[in-house]
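In: dropping the sequence and predicted coords here.
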Amino acid sequence: MIVWLSTIGQRLDHADNTRTMLLARYLIERGHEVTLWTSAFDHIRKQWRREMADAIDGCWTMPNGLEVRFMQGSGYKRNIGVRRLYDHLLAARDFRRQAEVLPRPDIVVASLPDHVTAAAMVAFARDHRIPSLIDVRDKWPDIFHDYAPAPIKPLVRAGLLFESRRARGAMQQATALVAMMNSMLDWGLAKAGRGRTEKDRVFYLSTMESADPVSAPLTDLGEEHREMLADSEGKAVFTFVGTYNRTQHPLLVIEAFELLSRDPGFDSRGVRLLIGGDGVNADEVDRRIAALPFARRLGWLKPPEMRAILSRSDVGLLPMNFASPAFNNKAFAYLACGIPILNGALGDLAELIAEQNVGINVPAGDTAALAASIKSLVDDPGRVAAMKARVRDLYAASFDQDQTYGDYVAHVEAIAGGWKAAQTSG
């Protein structure tokens, strides 16, 4: 079976633990031919992808056999703005140009975001009588309205009217929707204006295999990181990893620890704050980390490094500046490594934490509440140890990677097989 996937901002290096790459890997292991469509522009680095120089006839092949095709846009400097939308429109047009002369796939699976290239994938599939799935990962383009300041929300809503219709049309025309959490699937179905069917499914991210200090040895780390962990031994270790963005940003965590550092009842000598990642306002993050004697900057972490550090941490930090559902790679990295979460997200993750007692939910953007929760865990190491044990049991029972992606692949196969059978009988 030939399967096309699309994720416009997909990382190509150190990306084995991302949803698209995991789906591609499991499809390939089942014997399918897989092509990934992604932007020619590197969203993280804000530069044109170096891999294009090694492409042959427009196709760059990864060591595992995944074929990558690049959609040409205009590039952009800011994550939010008209220029980025223009880039995606050009990329969608380039996809259609390339796709028309290639052998037809048996099914397409389009990630949303973004809604523009997802709509192009679904339209191509419809025109050629091919089944299509949209994997709903974020509320595009509605998210831009949700995060806009109140005074300009009506203006943003009006400006996004056509793009909202584009997203709605794509989800209405897709054969089925899948998502990485129930609240995201519910949003997609509401956008499409229909109820859930047996073809609409939730497959949790499960983007990291379960890890512990044995399976994630210190030899996976460089000397600087090993020294940081040696310095952290015997202390309560709070860790943030991931991209710094407007929604989830470590500055909220730093502000909470700054608040605690002024509290006479907080003994910072028994605490370490580790922050790994990069992104928006990284220089400000680095400056304020340097001012806290118990904080350490990890830089951008490769998956083996992340596993080694998180499996030796005590609490994972998922701060939210705005109240919004999230059950993302960061959350699964923490759970996979057996650590509870201080969580600011709503939705499935918040419900899971409350029901299973595997962390603490705090209101989004509330520095004081975050600081109080941190202090409560520092003061009660027995509670943290009990949470860590529950996290390990929960991950093994509910989020096993082989099971999750095996089920996802089986669903893709079933949709394609059912479609083909219906076309043949028709």
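Out: Structure received.
In: contacts, neighbours, all on C-alpha from now
Out: OK.
In: quick one: the helices in the stretch 151-300 of the chain?
Out: Chain-ordered helices for the stretch 151-300 of the chain, with DSSP state H, counting those that start in this stretch as the definition, fall at 153-159, 161-173, 182-192, 223-232, 250-261, 282-290.
In: next one for the comparison:
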Amino acid sequence: MRIAYVSIDPGIPVFGTKGASVHVQEVVRELLARGHEVTVWTTRRGDRPPADLAGLPVVELPMTAPEEAGPASGAEDAERRERAQRRASDEVVRRLLADGVDLVYERYSLFSTVLARLHEAAATPGVLEVNAPLVDEQRAHRLLVDEAGALAALRAQTGAAAATVCVSEPVRRWVLARTGAARVSTVPNGVDVRRIVPAPPGPGVPVVVFVGTLKPWHGVEDLLRAASLAREPWRLRIIGDGPRRAGLEELAGRLVLRVDFRGPVAPEDVPAHLAGAAIGAAPYPRTDDEDDQYFSPLKVYEYLAAGLPVVASRTGQLPEVLEGLGVLVPPSDPAALAAAI
């Protein structure tokens, strides 16, 4: 079967280091392993292709048209970005209608209607994968100009999809509330246990490891504060990069902590960086609404595949995932986190 894997989100490089990039690659691997012919359509290819996907056909579409080049800020910049996403969606539709495809597998992104329009024009079946409530995220953390247009695109996509697959129950509830779609199910994330295998902890002081993009909603500040409160010595290893890194390094300095910041790591290299660790940490912070904890955290599955006990916040899906496999603590409680570790 000829499958078009579509991701119009400019924040997700196909060949990148963030969790979303790992997810894209793993889904593509499974489709290929089942004998399908897969072409990825994206607005951001990335520059770190793993060896086994080096020959994967990837069509990268530019996000900025020549006539819109130039400086902008605020609402103007957001509006420009939204138009660019729509143009990218239009171009994918045009090319796929010309080339033909048997199935569209689309990772939900704002303003894309590729799946819906292929279904309408050519009766092409499609699967929509929803990983996050993107409309709410964009409104809360960035800037969303055309919210009505974004919601209309989501309704079109879910209405046309043969199946809409969500990574968690909160995401599924969000989709149902916004669209009323009938064919919506939950399939939590997982991990390739061939890629990550258990390894014994290293000698000496235990190492606590965190893997992820360094953003506020990952709670790494609480992990640093927990390290400063530890009654027994342990070292902290942070794998990943992001906008909070400089602030975290500054906080580590103020707390007089020696933290091993590893920076961005290619997915195929993550096992080597997990090796020697004793505990995996997922210190998600407290939020006002439990449905804000909508994630299905890849890091936790990677820790478990590596044979690590996990210390995590009691929030979202984590109590269900970690039953019998880890220690849960109240979110945003560095003292409890330190004691559990």
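Out: Arrived safely, thanks for sending. Just so you know, these numbers come straight off a predicted model, no measurement behind them.
In: counterpart of residue 298 of structure 1 over in structure 2?
Out: With TM-score structural alignment as the criterion, the equivalent of residue 298 of structure 1 in structure 2 is residue 262.
In: now the nearest residue to its match once chain neighbours are set aside: how far from residue 139 of structure 2?
Out: Across the structure, with Cα to Cα, 6 or more residues apart in numbering as the measure, the residue nearest residue 262 of structure 2 apart from its sequence neighbours is residue 239 (5.0 Å). Distance check for residue 239 of structure 2 against residue 139 of structure 2: by Cα to Cα, to the nearest Å, it reads 28 Å.
In: over to residue 248 of structure 2?
Out: Summarising the geometry, the distance separating residue 248 of structure 2 from residue 139 of structure 2, computed by Cα to Cα, is 25 Å.
In: between those two, which one's more packed in?
Out: Applying other Cα atoms under 10 Å to residue 248 of structure 2 and residue 139 shows that residue 248 carries more neighbours, namely 17 against 12.
In: can you find the partner of that one in structure 1?
Out: Alignment of residue 248 of structure 2 against structure 1 is given by TM-score structural alignment, with residue 285 as its counterpart.
In: what's the answer for residue 330 of structure 2, then?
Out: By TM-score structural alignment, residue 330 of structure 2 lines up with residue 362 in structure 1.
In: adding distance to residue 64 of structure 1, write the helices of the stretch 151-300 of structure 1 out as a markdown table.
Out: Putting the helices of the stretch 151-300 of structure 1 into a markdown table (distance: least, Cα to Cα, whole Å) gives the following:
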| stretch | distance to residue 64 of structure 1 |
| --- | --- |
| helix 153-159 | 42 |
| helix 161-173 | 31 |
| helix 182-192 | 30 |
| helix 223-232 | 30 |
| helix 250-261 | 35 |
| helix 282-290 | 33 |
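In: how about those helices, which one is nearest residue 393 of structure 1?
Out: Evaluated with Cα to Cα, these place helix 182-192 nearest to residue 393 of structure 1, the distance being 21.7 Å.
In: quick one on the thing from earlier: among the helices of the stretch 151-300 of structure 1, which is nearest residue 371 of structure 1?
Out: With distances scored as Cα to Cα, the stretch of these nearest to residue 371 of structure 1 is helix 250-261 (4.7 Å).
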